[in-house]
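Q: A structural model of the following input is requested.
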Amino acid sequence: MLTDINYHPIQGSVLQDQGYITLSPAAPLSHWVHSYWQLNVPLGRHCYRSMPDNCVDVIANLHDAEDIFIVTPYSSAMSFELSGPEAYFGIRFQLLGHKVVVSTPLENWEMLLSTDTRKADVIPPRVLNAIRESITFNLSFEERCHHVSASLLNAARQPNIDHRLARFIRYCHHNISSNIVLSDRTCSEFGLSARQLRRLTQLQFGLSPREFARVMRFQHTLDAIKRNPNGASWADNYYDQSHFIREFKRMSGSTPSELFNLSVLYNID
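A: Purely as a prediction, here's the structure:
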C-alpha cells in the first residue's frame, strides 16, 4: 500500500441479484487499486446512495463509452438519481493510489474536467482508451477488469507521495479510537504546521484534515460492524451511542440497521 496501512473501504449493500459486483486486482496493481466494480441499475427510476471513503473513483457509463467521469473524496453520503436499465463500471483507487497514474493535484481537477477535451489532462489517454475499448468490445466484467488492468500497469509510474501527508494518514489510522488532535504540536510530528496540513489535505483530497479523519473513523466502524454485527463496535470510536448514531447518519444518510439490511440502490418511482 502507498501509505503502509491496511485500509479496506466499504460501501452499502445492493440487494438486487448481480446488482453490484466487485473484483480486487492482484499485486502489484492491488497496491494502488482497491477494486473494480460494476453497478447494474434495473428498469425504472432509482437512487444510489454512496458512502464516503476518502478514495477516488473513475466511473464509465457502459451504455456510452464517452461518458467517463471522476468522483473525488467527499465527507458525507451522496445520492445519485439513475434511470435504468443502465450499468456503470468503476475503478476505486486506494488512498492516494490515483497518483500512480495522475500527477495533477486533485484540487485542480474540477477546472480540468469541466470540458471533455481536458479529461486526458487528468486520466492518462491509454487508460481512457482502454476503458472505452472495453465498452465498445462489449467485454464481460472480468474481461473488462483485465483489459483495464493492463493499461493501468503500463501507465503506472513512481508516485510523488508527500511523506508528511503519509505520516498524517498513518496517524489517523493508528489513532482511530482516540480523540485526534490536530494542533501545531501534533502536526509538527508530521513535519508541518496545522495550517500547512489543512492546505495539503485540501490539495490532495479536497477535504480538511478533520473531515478526512472522520471518514476514516466511519469506515473503520463500518468494517467492525460488518465483522461483528451484534456487538457494540461503535463504543471504541465514539463518545456514546447518541454521538455514534448522529455521526453515522451524517456519513451514511441512514441508521446502521438500515444501511446493513436495506439496499443502497432503491426504486423511487
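
Q: for the rest of this, base every contact and every neighbour count on C-alpha atoms.
A: Will do.

Q: nearest residue to the middle of the protein?
A: Against the mean C-alpha coordinate of the chain, by Cα atoms, centre = their mean, the closest residue is C55 at 2.9 Å.

Q: that residue: which element?
A: Element membership for C55 (DSSP states H and E) is empty, with no helix or strand holding it.

Q: for it, what are its contacts?
A: 72-73, 92-96 (Cα atoms under 8 Å, 6 or more residues apart in numbering).

Q: show me where the stretch 1-150 of the chain has strands.
A: Assignment of strands within the stretch 1-150 of the chain using DSSP state E, counting those that start in this stretch yields the ranges 20-23, 33-50, 57-61, 64-71, 78-93.

Q: what does the first one contact?
A: The contact list for strand 20-23, computed with Cα under 8 Å, 6+ apart, reads 13-14, 35-40, 142, 145.

Q: tell me if I'm right that R198 and G206 touch.
A: No - taking Cα atoms under 8 Å as the definition, R198 is not a contact partner of G206, at 9.8 Å.

Q: more neighbours: which of the two?
A: More neighbours surround G206 than the other of R198 and G206, with 22 against 16 (other Cα atoms under 10 Å).

Q: quick revisit: ranking the contacts of strand 20-23 by neighbours, who comes first?
A: Top of the contacts of strand 20-23 by neighbour count (other Cα under 10 Å): Y36, with 25 neighbours.

Q: tell me which residues of whichever helix in the chain runs longest come out buried.
A: Looking across the chain with DSSP state H, the single longest helix is helix 209-227. For helix 209-227, burial by neighbour count (16 or more other Cα atoms under 10 Å) applies to 209-225.

Q: of the strands of the stretch 1-150 of the chain, which is nearest D184?
A: Proximity to D184 (Cα to Cα) singles out strand 78-93 among the strands of the stretch 1-150 of the chain, at 30.3 Å.

Q: tell me what that closest one is packed against?
A: The contact analysis (3 or more Cα pairs under 8 Å, 6 or more residues apart in numbering; DSSP states H and E) places strand 78-93 against strand 33-50, strand 57-61.

Q: the inter-axis angle of that strand versus strand 57-61?
A: Orientation check (axes from the mean of the first three to the mean of the last three Cα atoms, to 10 degrees): strand 78-93 against strand 57-61 gives 110 degrees.

Q: which residues does strand 78-93 contact?
A: Identification of contacts with strand 78-93 by Cα under 8 Å, 6+ apart yields 32-52, 55-63.

Q: here is a second sequence; please produce its structure as well for comparison:
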Amino acid sequence: MLYERIQSPPSLSKFIDCFWVIESDDTTVHQQKIIPDGFPEIIFHYGDPYRINISGEWSAQSNQLLAGQIRNHFLLENTGRSGMIGIKFRPQGITTLFGTNMEPLTDDVVELETTLPGQFDPVSSMLLGKDHFSKKITALSSFLEDSVNSKETSDQLIDKVLQLIFTRNGVLSVSEIVDQLDVSERKLERSFKKFIGLSPKFYCRIIRFNYIFKLIKEQKLSWSELAYLSGYYDQSHFIKNFQEFTGEDPSKYFFEEETMANFFLNRPVEK
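A: Got it, this is the predicted structure:
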C-alpha cells in the first residue's frame, strides 16, 4: 500500500493542509478504521469502489466525496484495487473557500455533488483517470489556485481560535478561549459550528487526542507520562478518551502499523 502526503503550495496553505494519495494493486478485501483527526476532506476514488460503515450499516461510496468532521471512528472496506487522492483542508478551509455550512456534514461522508454541485467538474475527469497521481496533484493545485478569489468567506475569530487550540494542543477550556479572545461564548459556538462543524469544546478533545500520536512518535513514554503530557487528568481519563475515539485500549493499539488511521494521525512536524 502506497501512502503519500504532498504539501500544498504556499498560495493554498491558508485553506489546505495537504494533498494525499493512497494506492494499492492488492485486491484482497481489507477493513480500515478511520479515526477523528479534525480536518475535513474532499476525496476522489480512481480505483475500485470502497464501502463505508459509518452508522452501523455498510453502503457503497461514490467516487467523489466530501467528508465532514467526525466524532467517532468508522470503517472503510475496499472492493478491489485502491486508488484515491484527497484534499485535506484546514479545519475552516471548506467554508472559507466555498461558503459551506459544515454543521450538517458532521459525522457524514457525502457525495461531493450534493454539497458542491459542479464545483470540481473542470478537473474531475482527469482526477478519476489514469494519469500518474503527481500530474493529478499539479492539476488540482492549479484549479484550486484559480478558484481562490476575493469571495472567500474568511473569519478572523475562527482563525484566532484555531491558532490558540493548536498552539495549546487542544489542552484548554472554552472559558479560556472566551477570556483570551474577548468573545461571547454564544458567538464562538455559532461561528465554530458553521466553519468547523463541531463545538469548540469537542474540537479541543480531538486535537488533544491527536497530540498523543505526536508524543508517541517523538519519544518513548509510559502511559502515565503520556496522559500527563497530553493534558489528561489521570491515566484512566486518558484511556477512556482514547477508547471513545478509536474503540480500542491504547495498550492494544498498533501505533506503528501501516494503516489509513495512522497515516492521517501521524502528521509531519510543522517547521
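
Q: ok, so of the contacts of C55 of structure 1, who is nearest K249 of structure 1?
A: Nearest to K249 of structure 1, judged by Cα to Cα, of those is P73 at 17.9 Å.

Q: count the neighbours of the closest one for me.
A: Other residues near P73 of structure 1 come to 21 when the count uses other Cα under 10 Å.

Q: tally of neighbours for D146 of structure 2?
A: Other residues close to D146 of structure 2 by other Cα under 10 Å number 9.

Q: for T186 of structure 1, find the nearest of the helices and strands packed on strand 78-93 of structure 1.
A: Per Cα to Cα, nearest to T186 of structure 1 of those: strand 33-50, 29.5 Å.

Q: what angle separates the closest one from strand 57-61?
A: 70 degrees.

Q: so how far is strand 33-50 of structure 1 off the chain centroid?
A: 14 Å (Cα atoms, centre = their mean, to the nearest Å).

Q: how about the nearest residue to T95 of structure 2, chain neighbours excluded?
A: F195 (5.5 Å; Cα to Cα, 6 or more residues apart in numbering).

Q: could you pull out the helices for the stretch 51-200 of structure 1?
A: Along the stretch 51-200 of structure 1, counting by DSSP state H, counting those that start in this stretch, helices occupy 109-112, 125-136, 141-155, 163-174, 184-188, 194-205.

Q: relative to D240 of structure 1, which of those helices is closest?
A: helix 163-174 (20.0 Å).

Q: list the helices and strands that closest one packs on?
A: By 3+ Cα pairs under 8 Å, 6+ apart, helix 163-174 of structure 1 packs against helix 194-205, helix 209-227.

Q: and the longest one, which stretch of structure 2?
A: Across structure 2, the stretch matching helix 209-227 of structure 1 (TM-score structural alignment) is residues 200-218.

Q: identify the residues contacting that stretch?
A: 36-38, 165-166, 169-174, 188-189, 192-193, 226, 230-231, 241-242, 255, 265-267.

Q: filter these to the buried ones?
A: Among the contacts of stretch 200-218 of structure 2, those scoring as buried are 36-38, 165, 169-172, 174, 188-189, 192-193, 226, 230-231, 241-242, 255, 265-266 (criterion: 16+ other Cα under 10 Å).

Q: aligned partner of P52 of structure 1 in structure 2?
A: In structure 2, the residue matched to P52 of structure 1 (TM-score structural alignment) is P36.

Q: how close does E142 of structure 1 get to Y20 of structure 1?
A: Here the criterion is Cα to Cα, to the nearest Å. By it, E142 of structure 1 lies 13 Å from Y20 of structure 1.

Q: so the match of P52 of structure 1 sits against A67, correct?
A: No - checked against Cα under 8 Å, the pair P36 of structure 2 and A67 is beyond contact range at 11.0 Å.

Q: show the contacting residues for the alignment partner in structure 1 of K160 of structure 2.
A: Alignment note (TM-score structural alignment): K160 of structure 2 maps to R167 of structure 1. Under the criterion of Cα under 8 Å, 6+ apart, the neighbours of R167 of structure 1 are F190.

Q: and the closest residue to W20 of structure 2 other than its chain neighbours, how many residues sit next to it?
A: Distances taken as Cα to Cα, 6+ apart place R5 nearest to W20 of structure 2, at 4.4 Å, with adjacent residues excluded. R5 of structure 2 has 17 neighbouring residues, counting by other Cα under 10 Å.

Q: follow-up on the earlier one: could I get the strands of the stretch 1-150 of structure 1 as CSV with distance to D162 of structure 1?
A: Output for the strands of the stretch 1-150 of structure 1, formatted as CSV (distance: least, Cα to Cα, whole Å):
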stretch, distance to D162 of structure 1
strand 20-23, 29
strand 33-50, 19
strand 57-61, 21
strand 64-71, 22
strand 78-93, 17
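
Q: just to revisit the earlier point, which stretch among the helices of the stretch 51-200 of structure 1 comes nearest A27 of structure 1?
A: helix 141-155 (10.5 Å).

Q: quick one: distance of that closest one to the chain centre.
A: Distance, centroid of helix 141-155 of structure 1 to centroid of chain: 19 Å (Cα atoms, centre = their mean).

Q: give me the stretch of structure 2 that it matches.
A: Counting by TM-score structural alignment, helix 141-155 of structure 1 corresponds to 133-147 in structure 2.

Q: check the mean deviation of the matching stretch from structure 1.
A: Once the two are superposed, stretch 133-147 of structure 2 sits an average of 0.8 Å from its aligned residues in structure 1 (mean Cα distance after the TM-score superposition for structure 1).

Q: who's in contact with that stretch?
A: Counting by Cα under 8 Å, 6+ apart, 8-9, 11-12, 19, 21, 85, 122-123, 126-127 sit against stretch 133-147 of structure 2.
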